[in-house]
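Have a look at this prediction, sequence included:
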Amino acid sequence: MNGTLNGKVALVTGASSGIGEAIALALAEQGAKVVAGARRTERLAALAGRACGEVVPVALDVTGRRSAEAAVAAAVERFGGLDVLVNNAGLMLAGPIEGADVTEWTRMIDTNLLGSLHMIHAALPRLLERRGAVVQISSTSGRIASAASGVYSATKFGITAFAEALRQEVTERGVRVVVVEPGFVTTELTDHITDPAMREAARQIASAIRPLRPDDVAAAVLYALTQPVHVAVNEILVRPTDQSR
C-alpha cells in the first residue's frame, strides 16, 4: 500500500464489476477508505475480501434519490466525512433510434445521467466541507455521437455538460471536478445490450483491437486525484491505441 490517499474517504458507484471494481481496489491500495456501492451486494462482499485496504460494501441503486442519500450518509457515519465521489454506475443499451424500445432509453437516462446527478446532489455538501473531488466516468461517446448509440451518447454528453457547470460553481471553493472518458474497455457493459446485431458488433470490435482494461481507467482516476491540491485535472480522454474514433 503506497498511501498516496491516506486519510481520504471515497465513495465509488457501480463498484461490483469492471471499471468501478478496479477503481475501488486502486483507491484502497493507495490508502483511501472506500465505500463501494452497487446493487449486487454479494459481489461487493467479495470485492471487500480481496481489497488491499479498507472497502465497505453498501447497497446502492443510483436511480433512487433516497438510495443515493443513504449511501453518502453511510460513508459519513462510518468514516466521518467524504473526500471523493466516483460516479461510475452506468449501462449501455445500444440500438437504432427507429423502432427502439424506449424503456431502454429511460433506463439509461435514469442510471447514467440522473443517477450521477442524484449522487452529486447528495454528496456535494460533504465534499465542500473537505474540499474534495468528483470524478465522472463518461465515455468517448460523450465526445462523438454515432449511429445506434444516440441515447447512450446523450447521457454521456449530459454528464460532461453537468460536470462543467458544477466545476464553475465549486472550483473556487476547493472542489475539483474530473471527467474521465474511456474508449472501448473490456467490461460487462456490452453484455447489457439486448439487440443481437449490436451485441455482435461490440464483440467484433473487442476482438479486432486491444481494448483498455479496467485497471487502465483506474490509473487515470488515480492520476487526477493524486495531483497537488492547486492542480485540477478536469478532463482525461483515454482510448485504446487501436481505436480510431
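That came in fine, so what should we check first? Numbering: from 1, shown residues only.

all contacts plus neighbour counts: C-alpha atoms, from now on.
Will do.

Helix, strand, or coil at residue 74?
helix (DSSP: H, G, I helix; E, B strand; the rest coil).

for the chain, what's the longest helix?
helix 150-170 (DSSP state H).

which other residues reach that helix?
With CA atoms under 8 Å, 6 or more residues apart in numbering as the test, helix 150-170 has contacts from 92-94, 96-97, 105, 108-109, 112-113, 116, 128, 136, 138-139, 141-146, 175-179.

here's the one I want to compare it with:
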Amino acid sequence: MSEIESKVVIITGASSGIGEATARRLGASRAKLMLAARREDKLKDLVAAIQKTGGTVAYRVTDVANRAQVQALADATLETYGRIDVLVNNAALISGSPLDQIKVDEWDQMIDVNLKGVLYGIAAVLPTMCQQKSGHVINLSSIGGHKVVPGGAVYCATKYAVRAISEGLRLESNGEIRSTIISPGAVATEGLRRLESNGEIPSTDISPGEVATELTSTITDGDTASSVNQFYSVAIDTDAIARAIAYAIEQPADVDVNEIIIRPTRQEF
C-alpha cells in the first residue's frame, strides 16, 4: 500500500495551479482530500473530476487570510475524516513593485495571505497533530524565498519567512510532526491565483510560454511586470511541483524531507 493511500490531506489554494495539480495527483494515489479555496465553482468541478476517478474528496470555501475560516476548514476535516495527516499550505499571491512605489495595500495582501495564511493553517491543525503524535506540514515557499529580486522585496520577505516558520516547526516537533518546504521556481500558472479583495482571478489554460503574459496582468508596476515576463518564459508544468509534494508525503514516517527547490533546467536562479 502506498504511504499516501488513506492519508487525510488538506490543500489550500486548491482551485487552480499547483494546488489543483496536487489534488489530482494525491487523489489518484487514494489520499482522502479536503480542498480549500475561495472559488466554489472551481472547487466543485475539481471535486467532481476526482470523484469520477474513484477518489475521496470534500471541499470547503476558505479565505486563508481569515483565521476563523481556516479553523473551520480544519474542524470540517476532522468531522469528515476523523483525523488530519497532512496540511499543504499552498495558497499564495504575488505582486511586485519597487519599494519606493509605496504600494502598501499590496504589501498587506501578500503578508495576509502568504505569511499569516500559513500561520493560520498551522495553528488550525497543530493541536490535532500533537494529539495524534503524528502529522506533516508542507509549506510552499518559492525561489523568491532564497533570492531577493528588485521589485519583489515584500513577496520575497514573505517566502523567506515561510522557510523560517517551517524550520521552527521542525525543531519544535520532537520528531512527531514532519515539516517540508517546497520552493518552486518558474511554474506555469504560478501567480494566477492572486487574490483580490473581491475574489481570485480566474485561471486559464495556458502554455508555459504564455504564462508570463497572464501573470503580468496581476502586477501593477510596468518594469517589474516586464522582468517577471522574462522569468516565466521557461516555466515548467504544475505537476512537477505536485510530484515533489507527493514524494515528500510518501516517505516512511521516520524520514522527513525538509526542503526541495524545484525549477526549470534553463532557469538561471
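Happy to help now that I have it. Keep in mind that what you see is a predicted model, and the values were worked out from it rather than measured.

hmm, back to that, after the longest helix of the first structure, which helix or strand is next? Please name it.
Sequence-wise, the next helix or strand downstream of helix 150-170 of the first structure (DSSP states H and E) is strand 176-182.

Show me where the first structure has its strands.
9-13, 33-38, 55-59, 84-87, 133-137, 176-182, 235-238 (DSSP state E).

still on that earlier bit, give me the buried entries from the contacts of helix 150-170 of the first structure.
92-94, 105, 108-109, 112-113, 116, 128, 136, 138-139, 141-143, 145, 175-179 (16 or more other CA atoms under 10 Å).

What span of the second structure is stretch 84-101 of the first structure aligned with?
Mapped onto the second structure using TM-score structural alignment, stretch 84-101 of the first structure spans residues 86-103.

residue contacts, the closest residue to residue 15 of the first structure other than its chain neighbours?
Of all residues not flanking residue 15 of the first structure in the chain, residue 21 sits nearest, at 4.4 Å (CA to CA, 6 or more residues apart in numbering). Listed by CA under 8 Å, 6+ apart, the contact set of residue 21 of the first structure reads 14, 15, 47.

any idea how far residue 21 of the first structure lies from residue 59 of the first structure?
The spacing between residue 21 of the first structure and residue 59 of the first structure, counted by CA to CA, to the nearest Å, is 14 Å.

thinking again about what came up before, the contacts of helix 150-170 of the first structure in helices, which ones?
Going by DSSP H, the helices hold 105, 108, 116, 128 from the contacts of helix 150-170 of the first structure.

ok, how many other residues are close to the closest residue to the second one other than its chain neighbours?
Taking CA to CA, 6+ apart, and ignoring the residues beside it in sequence, residue 108 of the first structure has residue 91 as its nearest neighbour in space, at 6.1 Å. Neighbour count for residue 91 of the first structure, taken as other CA atoms under 10 Å: 21.

dump the residue contacts of residue 91 of the first structure.
Contacts of residue 91 of the first structure (CA under 8 Å, 6+ apart): 108, 111, 112, 189, 192.

Could you export these to CSV, including columns for distance to residue 223 of the first structure?
CSV is the format used below for the contacts of residue 91 of the first structure (distance: CA to CA, whole Å):
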residue, distance to residue 223 of the first structure
108, 28
111, 26
112, 23
189, 24
192, 29
